[in-house]
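K.L.:
Okay, sequence plus prediction incoming.
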Amino acid sequence: MAVEHSFQVASASCDDDGHPKRTGTLWSCVAHIITAVIGAGVLSLAWSTAQLGWIAGPVSLLCFAIITYISAFLLSDCYRSPDSITGTRNYSYMDAVRVNLGRKHTWFCGFLQYFSLYGTGVAYVITTATSMRAIQRSNCYHREGHQAACTYGDTFYMLLFGLIQIVMSQIPDFHNMEWLSIVAALMSFTYSFIGFGLGVAKVIENGKIMGSISGVPATNIADKLWLTFQALGDIAFAYPYSIIVLEIQDTLRSPPAENRTMKKASMAAIFITTFFYLCCGCFGYAAFGNATPGNLLTGFGFYEPYWLIDLANACIVLHLVGGYQIYSQPVFAFAERWFTKKFPNSGFVNNFYTIKLPLLPGFKWNLLRLCFRTAYVISTTIIAMVFPYFNQVLGLLGALNFWPLTIYFPVEMYFVQKKIGAWTKKWIVLRTFSFACFLVTVLGLIGSLEGLISAKLS
């Protein structure tokens, strides 16, 4: 009887896979998604809208929102296999690809996924340093006038952010990050709303809506095409969170079924982010027209009230502290699982130690986690210092990530999961959808590469 009772207690505290009970809810899931989606990308949307113009800009934002939801919808059904309700759990994107598509696809997916996650970390270092510098410049302009030089470098701020992330990276995993995601999501709402409000105020001050149907004019057709393609890449970076859908879904409790909660959370989060994206992108363009800065809150189209600019940039910094971890934790988990399997008897890899500080709960750490995560943060910081180009880096990462990880793999896994035959109506529709998104990726990649090379050479 004692043995049976202890087994029941253990079962009550564990899920069907033997892991501790997952406690994530619809709202914690929405917070994770918003933290992942509303990040560095929102700040480039006014510039992207300016390149595309008043029709193509808003339409592109809406199209990417729909594409992102379709991708999340397809992926959420791949969390369990072979059945999406009662099947075996796939804890990560790569697990789902391996189960549904096989080993070759898994290697290709893994390379793209972790490259994209790593690149996002680099982009967040650049963006955070830009916002830190903007706070200093804003105060300088307020004291000395808008024509003052007020030039400051990025390197110090990148190093400072790297030091903060070395500490934050010791958070064990996603399951210990709910509080961080909630704080980061609140920060993203705050600075998005400030950007929106400043744009509205500027439009009222101007007394008219700036901009045109065709967007910012260029000296020749080739330059216009490069900037248009780069704008598509920037929008592609701003939306998709497909590479961490399953990691987020793995935090959800059940019942109800995890895929149902994930679909509801995706719908809510994408609706909220699209509203803010349209407000920031459209009102930013309406406020500045052809002079729209590449980064809405750090490009100094707005100078006053300087304290509000400072607050917005401080919120960006706080948000990206959490956002960096959201995108880094899957890399940390993969690397640590690999080392654990490769070196099962290594104390360096497997021995954990507890640190107890006054008034704080005990904190577990090990040498592998400390060394690998520290080296990872240092490497992203160094690369950001070498390529500190905001719009170009975002566009390049968005283009690389968009089709293969957001469209191709989810569509292919959905075919396998739902046993959809070739040349059926659903197969033709999804194949056409995938090909159209592939063309967008190619265009965005071409434009962003051209912009990055031009910026480096200039």
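P.N.:
Sure, I can see it. No experiment lies behind these values; they were computed from the predicted model shown.
K.L.:
Going by C-alpha atoms from here, please, whenever you check contacts or count neighbours.
P.N.:
Will do.
K.L.:
mind listing the strands for the stretch 301-450 of the chain?
P.N.:
Ranges of strands within the stretch 301-450 of the chain are 353-355, 363-365, based on DSSP state E, counting those that start in this stretch.
K.L.:
what separates the first one from the chain centre, distance-wise?
P.N.:
Spelled out, that is strand 353-355. In terms of C-alpha atoms, centre = their mean, to the nearest Å, the centre of strand 353-355 is found 32 Å from the chain centre.
K.L.:
And for that strand, what's in contact with it?
P.N.:
G362, F363, K364, W365, N366 (C-alpha atoms under 8 Å, 6 or more residues apart in numbering).
K.L.:
Please compare the first structure with the one that follows:
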Amino acid sequence: AGTVWTASAHIITAIIGSGVLSLAWGIAQLGWIAGPATLLLFSSITYYTSRLLSDCYRHHSTGKRNYTYMEAVNAYLGRRMEWACGIVQCVMLCGATIGYAITASISMVAIRKSDCLHKRGHAASCKFSTNLYLVGMGVAEVVVSQIPNFHKLAWLSVLAAIMSFLYASIGLGLAVARVASGTWGKGETSSSLTGVEANGMDKIWRMCTAIGDMAFACSYSAILIEIQDTLRSTPAENKVMKKASGVAVSVSTVFYLLCGCFGYAAFGNRAPGNMLSASGFYEPFWLIDLANVCIVIHLVGAFQVTAQPVFMRFEAWASNKWPDSEFVTKEYRIRLPAAIFGGKSAPAGFTVNPLRLVGRTALVTAATVVAMAVPFFNDVLALLGAVSYWPLTVYFPVEMHIAQSKLIRRSSGGGGRRRPPANWIGLQLLNLVCLVVAIAAACGAIRGLSHSLLAYKPFMFEQ
């Protein structure tokens, strides 16, 4: 049974991931005013709508639990909206696993590059492909994905949260050290209120991509209901979840502002897309290596936290469709030979389900292949943020709250005509503004991806 602290750890693991590494670049595109303001705005919207969503875990009249995000949507908005939500949620969760795989592989390459530059000098040509490391990441995730009852491994989420704090703190500390050295704000590291200077349309596209990156950094609604389902029933789950969301969003926002602002102050308008891995810091090399090791450990856990709802949904669908199939339902016990344990009696072993083995392996493999095809950090994150933030973080929570509260029925004008109340108008305005922002961010991300693909040769293991 989970508590406010385990729920906070799960949320922080989901939030403080790939997104924190791109914030210096994002603020560089938007400038000192719009950058932090945009980040605060997204965090505030996320926290507000997460409170609305947490009230949808139990049906307001029957008290029936909704164990997943899709069940909550079905309970309040109907079957069609449940299907729409399911499609968007799966796209977002699968896309997030791709983003985590890309980021982890970049960090692995950064460790090798850091050692190369330390030995041969910062002017040396140390270029390595991420593909070999993506394959290694995929193999590791296939193994971890076979663990049954993954939801009981709260320690993995806590470990991942600790790793995220550690590497974010290292990045922040290095940025603060560079700012304190007095070399910032001059020449190549100059910054401005309006951000990077570029021609008209290029500036707009960059700003849209930065907005998408920030939206992705603040997203976790897709797994909120699943996390809430791990909480004990007393005190009330929605109250505990609201506290957990408050803790997690507050902590992550402070980290984001510090990392983004100090990163921009340290690098100025030349801020790299990935502060710890893309031409950012080089020394002390051992500390850079430690930070990137922490990133890899964190993202192995975050990958699984994000992928588990997809696994479970697929397996539940297969169980309902083929309930009598041994391939789908039967568990095979694997006993390890006693020789492995020096002749002593072996443990009881573990169970393997054919569907779990084949299905999860296929899903992880697909994510790995896509990551190898489009390993573009900032643009992929921006596209994920654009696609997922508005429907999952804003639209569905707002519409479920309206249905739950019956806002339209509460207000009527003269002549018996119903007049929408002010809070309904405000919620729909929030919906509309976030939709427009999401469309703009998606356009910026697609434009960036198209430009990057022109010069990229996929599936090459040498550079």
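P.N.:
Thanks, I have it. Only a predicted model underlies this, so the values are computations on that prediction, with no experimental measurement involved.
K.L.:
highest average neighbour count across the strands of the stretch 301-450 of the first structure?
P.N.:
Among these, strand 363-365 has the highest mean neighbour count (mean count of other C-alpha atoms under 10 Å), at a mean of 14.
K.L.:
dump the residue contacts of the counterpart of L287 of the second structure in the first structure.
P.N.:
Mapped onto the first structure by TM-score structural alignment, L287 of the second structure lines up with L308. By C-alpha under 8 Å, 6+ apart, the contact set of L308 of the first structure is I194.
K.L.:
how close does L308 of the first structure sit to I194 of the first structure?
P.N.:
Look at L308 of the first structure and I194 of the first structure: by C-alpha to C-alpha, to the nearest Å, they are 8 Å apart.
K.L.:
Equivalent analysis for T155 of the first structure, please.
P.N.:
As judged by C-alpha to C-alpha, T155 of the first structure and I194 of the first structure stand 27 Å apart.
K.L.:
now V216 of the first structure
P.N.:
Separation of V216 of the first structure from I194 of the first structure (C-alpha to C-alpha): 24 Å.
K.L.:
And T49 of the first structure, by the same measure?
P.N.:
Distance from T49 of the first structure to I194 of the first structure, counting by C-alpha to C-alpha: 18 Å.
K.L.:
now the helices: where do they sit in the stretch 251-400 of the first structure?
P.N.:
258-288, 306-342, 347-350, 367-386, 390-401 (DSSP state H, counting those that start in this stretch).
K.L.:
Report the mean distance between the first one and its aligned residues in the second structure.
P.N.:
On superposition with the second structure, the average gap between helix 258-288 of the first structure and its aligned counterparts reaches 0.4 Å (mean C-alpha distance after the TM-score superposition for the first structure).
K.L.:
got it, and stretch 432-446 of the first structure?
P.N.:
Compared with the second structure after fitting, stretch 432-446 of the first structure has a mean deviation of 0.9 Å; criterion: mean C-alpha distance after the TM-score superposition for the first structure.
K.L.:
My guess is S8 of the second structure contacts V247. True?
P.N.:
Yes. Using C-alpha atoms under 8 Å, S8 of the second structure makes contact with V247 at a distance of 6.5 Å.
K.L.:
more crowded one of the two?
P.N.:
S8 (27 against 19; other C-alpha atoms under 10 Å).
K.L.:
Could you find the counterpart of that one in the first structure?
P.N.:
Alignment note (TM-score structural alignment): S8 of the second structure maps to V30 of the first structure.
K.L.:
Would you check that its match makes contact with K263?
P.N.:
No. The pair V30 of the first structure / K263 is not scored as a contact, 10.2 Å apart, by C-alpha under 8 Å.
K.L.:
circling back: nearest spatial neighbour of the match of S8 of the second structure, skipping sequence neighbours?
P.N.:
Leaving aside its sequence neighbours, V30 of the first structure sits nearest to A265 (C-alpha to C-alpha, 6 or more residues apart in numbering; 5.1 Å).
K.L.:
All set, thanks.
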